[in-house]
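> Sequence isn't available, so here's the structure alone:
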């Protein structure tokens, strides 16, 4: 079994996944993890883990670690409807990235102006056991965190 530390891709208030106002994320249908409610500024979303970018969309990305742990970062809820507006990618699909590396510049005010929730769910893809995810103290207390702070650990 391996343990993967997953870091916050954006600054903001740490949120438990169950508090994300979207049933697909809140109920762990995609996988389990945590979320960050970002400040209403233009911010850089960074890689929460080191690995290879296997999927890159304007509003989301998936990185697979060397231990085959896939981590999804989704910038905002229903943001696919923006068709890329408010997002600028700094990497390409297939790139190898290190934790903390800038992935996408995220224009949070434009997402809010479009009437969408800017919260950023971060989940381990296809994780079906919520007990394999251990959230950090900041998530448990709803604390403000910096990008790169520990969000949760995942046991696989």
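Everything's here; your move. Since this is a predicted model, take the numbers as computed values, not measurements.

> Could you use CA atoms for every contact and neighbour count after this?
Will do.

> What are the boundaries of the helices in the chain?
Ranges of helices within the chain are 23-26, 108-113, 137-141, based on DSSP state H.

> Mind checking the ones you listed for the one nearest to residue 13?
Of all the helices of the chain, it is helix 137-141 that lies closest to residue 13, at 8.1 Å by C-alpha to C-alpha.

> ok, structure two:
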């Protein structure tokens, strides 16, 4: 089983509470979401693997079991055109769980009129393939969010 951990600190709210129908309806895949603490920081990799997609506002890491995990930094943040985000790795890099991937400031995202809520999604997964899914409570980066069978 792949353990998927929190890429940043905050309050876990679950996908259903994400203010975007694509994520809240689990159209991208099952998972959870974090309302991040409002201070500058780094989003870290939720699994050991390879960065297969990398944008200022989102990244996907695929682990050795071929599980892709999407971390999306805020909602509609693609509209910020990368402003306020700093990439710390490159597409194709191998990363370790907990390794910093993107530096950003959730408070600045919110000040720009976007939601800083961060979905963490198991791509190409069925809802039944996730175990111990967290949908509430406080987390620190590296705390368990869910297991993926």
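Right, received. Where do you want to start? Note that the coordinates shown come from a computational prediction; the quantities given were computed from them, not determined experimentally.

> what's the closest of the helices of structure 1 to residue 61 of structure 1?
Per C-alpha to C-alpha, nearest to residue 61 of structure 1 of those: helix 23-26, 15.1 Å.

> Sort out which residues of the closest one are buried, please.
25-26 (16 or more other C-alpha atoms under 10 Å).

> which residues in structure 2 does that helix align to?
Aligned using TM-score structural alignment, helix 23-26 of structure 1 spans residues 21-24 in structure 2.

> Give me the mean distance between that stretch and structure 1.
Stretch 21-24 of structure 2, aligned to structure 1 and superposed, deviates on average by 0.7 Å (mean C-alpha distance after the TM-score superposition for structure 1).

> before we move on, the earlier item: would you mind putting the helices of structure 1 into CSV with distance to residue 124 of structure 1 alongside?
Compiled in CSV, the helices of structure 1 are given as follows (distance: least, C-alpha to C-alpha, whole Å):
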stretch, distance to residue 124 of structure 1
helix 23-26, 11
helix 108-113, 23
helix 137-141, 16
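
> residues making contact with the match of helix 23-26 of structure 1?
Here stretch 21-24 of structure 2 makes contact (C-alpha atoms under 8 Å, 6 or more residues apart in numbering) with 15-18, 28-29, 119.

> Also stretch 47-57 of structure 1?
Counting by C-alpha under 8 Å, 6+ apart, 5-9, 61-66, 71, 92-103, 148 sit against stretch 47-57 of structure 1.

> Give me the range in structure 2 that it lines up against.
Using TM-score structural alignment, the residues of structure 2 aligned to stretch 47-57 of structure 1 are 45-55.

> so who does residue 35 of structure 2 touch?
Counting by C-alpha under 8 Å, 6+ apart, residue 35 of structure 2 has contacts 10-13, 116-118.
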